[in-house]
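> Please find the sequence and the predicted model below.
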Amino acid sequence: MRARKAGRITPQVSARVAEHIERLISEGSVAAGNRINEAALAERLGVSRAPVREALRGLEGKGLLTKIANRGTFVRELSVKEMLDIFDMRALLMGYGAERATELLNEERKRVLARLLDQMDRVAKAHDGTRYYRLNLEFHTAIITFSNNRRAARVYEELAKDLFRFRRNYFDFSPNMARSNAEHRAVYDAMVTGNEREARRLAEEHVQRGKIRVLQTIGP
């Protein structure tokens, strides 16, 4: 990304900066409570500080960052109560998404989900928590997308971003990856057999179990 020029800020540059910051947060490179160094980020990405500021404002509006007067912009710390509430909302959305996606399932969509399941099995065996985390997001997002409800997909995406800081680390524990993907396969099996209610139940249960696993990793 090389756009170090004064003048008009292009939405494309700001969007790429925002994506980079989100990736840093999701990968754990920038932890909750850490300050975002605007100058260092601009230098690293080869852009002026203007698109960085624009990106920070956008992420602040999404709730990922918080600005403190005379101190700077920080990765927002999510309370455990907020985290639990978001998991509950995700469970409802995933249940809805799985039920609707089952109704609309076709061979191409089955192949997409089956491929992601196989990839998650491989990276779980390789103990690659970072890669598993990304594939897990793809699997969940695919199911929501296959519900053909764009509003639900947008809401789910925002909820998933809010949980970056909690969910990424617990996949570093290999048994969590194996359990998670076994639950994914149960949801998939219900979907391919056309059992809409069971797909909904299992998808909701999967997210709730994920909540419990996260709680176990962050301690009391």
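Noted; the coordinates are in hand.

> From here on, just use CA atoms for contacts and neighbour counts.
Noted.

> And the helices in the protein?
Along the chain, the stretches classed as helices by DSSP state H are 11-26, 38-45, 49-61, 80-103, 107-125, 129-145, 150-162, 164-170, 174-192, 196-218.

> Same list, these, but as a markdown table with mean neighbour count please.
Listed next are those as a markdown table, based on neighbours: other Cα atoms under 10 Å:
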| stretch | mean neighbour count |
| --- | --- |
| helix 11-26 | 18 |
| helix 38-45 | 15 |
| helix 49-61 | 19 |
| helix 80-103 | 21 |
| helix 107-125 | 16 |
| helix 129-145 | 20 |
| helix 150-162 | 16 |
| helix 164-170 | 20 |
| helix 174-192 | 19 |
| helix 196-218 | 19 |
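
> take the one below as the second:
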Amino acid sequence: MREQEAYSRKTLREIVYEELKSQILKGKLIPGTRLMEVELSKKMGASRTPVREAIKMLAEDNLVAIEPNKGAYVSKIAIRDLLEILEIREAIDSSTSYHAAERINDKLKKELKAAMENYNKAAERRDQKNMIKWDTEFHRIIVEATGNKVMVHIAEEIRELVLRFRYLYYGGFKRCVHVGIEHKAIYEAIEQGDARKAKIVAREHIRTIRDDILREYENF
């Protein structure tokens, strides 16, 4: 009986954790929002214990800050964290694009083109949700095209870190124009099998994003 109860508590904790994590990553819970256990318990139909445990797990992910005598808050997004993520992405994206150009098959070429086109359609509609969806899918397909299982695993680990950043970045729709242009350059290099060019344009894509951030947060 005790084991079943413990399992139920753990399951509920995980449900609360995943829901809160999703809301933070997608910007529904903005930085600085206070996480009140009583309020969250009512909203999520859970007792305070799994909510409290979920908040502690989010703190371990650095998505929540817990301050003594003040409570828990959604953590702020530090410019240094964004730049560190982009530094990793520059290395990964340039490498995966290079190898994708060497190894991509016809099926994945079609999928990559479709992801690029669907992103552009979403950008025209200013549809943030689908812009993020197809931007993520575009880069996921490139990683898959490498055929490198280790690279796929590493990219999946980075993808979640990037998600919160994507919602912040796409808050300004003016950026979606150059993203679509850069996706096209990456796609064309990969489709043509030009590994060297694919690596260069993928690297420049991430550097452009970095420059955007530095301009926007130059006072940090």
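That came through, no problem. As the structure is a computational prediction, the values presented were derived from the model and not from experiment.

> Could I get the TM-score for this pair?
Overall, the chain-to-chain superposition scores 0.81 on the TM-score scale (TM-score structural alignment, normalised by the length of the first structure); 216 aligned residues with a Cα RMSD of 2.7 Å.

> Just tell me which of the helices of the first structure ends up closest to Gly72 of the first structure.
helix 38-45 (8.8 Å; Cα to Cα).

> check contacts around the residue nearest to Glu14 of the second structure when sequence neighbours are not counted.
Leaving aside its sequence neighbours, Glu14 of the second structure sits nearest to Ala54 (Cα to Cα, 6 or more residues apart in numbering; 7.0 Å). Neighbour list for Ala54 of the second structure: Arg13, Glu14, Val16, Tyr17 [criterion: Cα atoms under 8 Å, 6 or more residues apart in numbering].

> Can you give me every residue that contacts the first one?
In this structure, Arg13 of the second structure makes contact with Pro50, Val51, Glu53, Ala54, judged by Cα under 8 Å, 6+ apart.

> quick one: it from Ala72 of the second structure, how far?
Arg13 of the second structure sits 17 Å away from Ala72 of the second structure, going by Cα to Cα, to the nearest Å.

> got it, and Ala123 of the second structure?
35 Å.

> So for the second structure, which residue is the most central one in space?
Leu163 (1.7 Å; Cα atoms, centre = their mean).

> Pretty sure that residue sits against Ile24.
No. With contact defined as Cα atoms under 8 Å, Leu163 of the second structure and Ile24 do not form a contacting pair (9.9 Å).

> before we move on, the earlier item: now render the helices of the first structure as TSV, adding distance to Ala69 of the first structure.
Converted to TSV, those look like this (distance: least, Cα to Cα, whole Å):
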stretch	distance to Ala69 of the first structure
helix 11-26	21
helix 38-45	15
helix 49-61	13
helix 80-103	24
helix 107-125	43
helix 129-145	34
helix 150-162	23
helix 164-170	24
helix 174-192	40
helix 196-218	30
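
> Looking at those helices, spot the one closest to Lys67 of the first structure.
The nearest among the helices of the first structure, by Cα to Cα, is helix 49-61 at 7.3 Å.

> The closest one against the second structure, how far on average?
Following the fit onto the second structure, the mean deviation recorded for helix 49-61 of the first structure is 3.2 Å by mean Cα distance after the TM-score superposition for the first structure.

> okay, the angle between that helix and helix 11-26?
Interaxial angle of helix 49-61 of the first structure relative to helix 11-26 (axes from the mean of the first three to the mean of the last three Cα atoms, to 10 degrees): 60 degrees.

> ok, Lys113 of the second structure - contacts?
Taking Cα under 8 Å, 6+ apart as the test, what Lys113 of the second structure contacts is Tyr187.

> now do the one 4 residues further on
Contacts were defined as Cα under 8 Å, 6+ apart; by that measure Glu117 of the second structure touches no other residue.

> what does Glu99 of the first structure give?
Per Cα under 8 Å, 6+ apart, neighbours of Glu99 of the first structure: Ser147, Met191, Glu196, Arg197, Ala199, Arg200.

> what's the spacing between it and Asn34 of the first structure?
Shown here: Glu99 of the first structure relative to Asn34 of the first structure, a distance of 39 Å by Cα to Cα.
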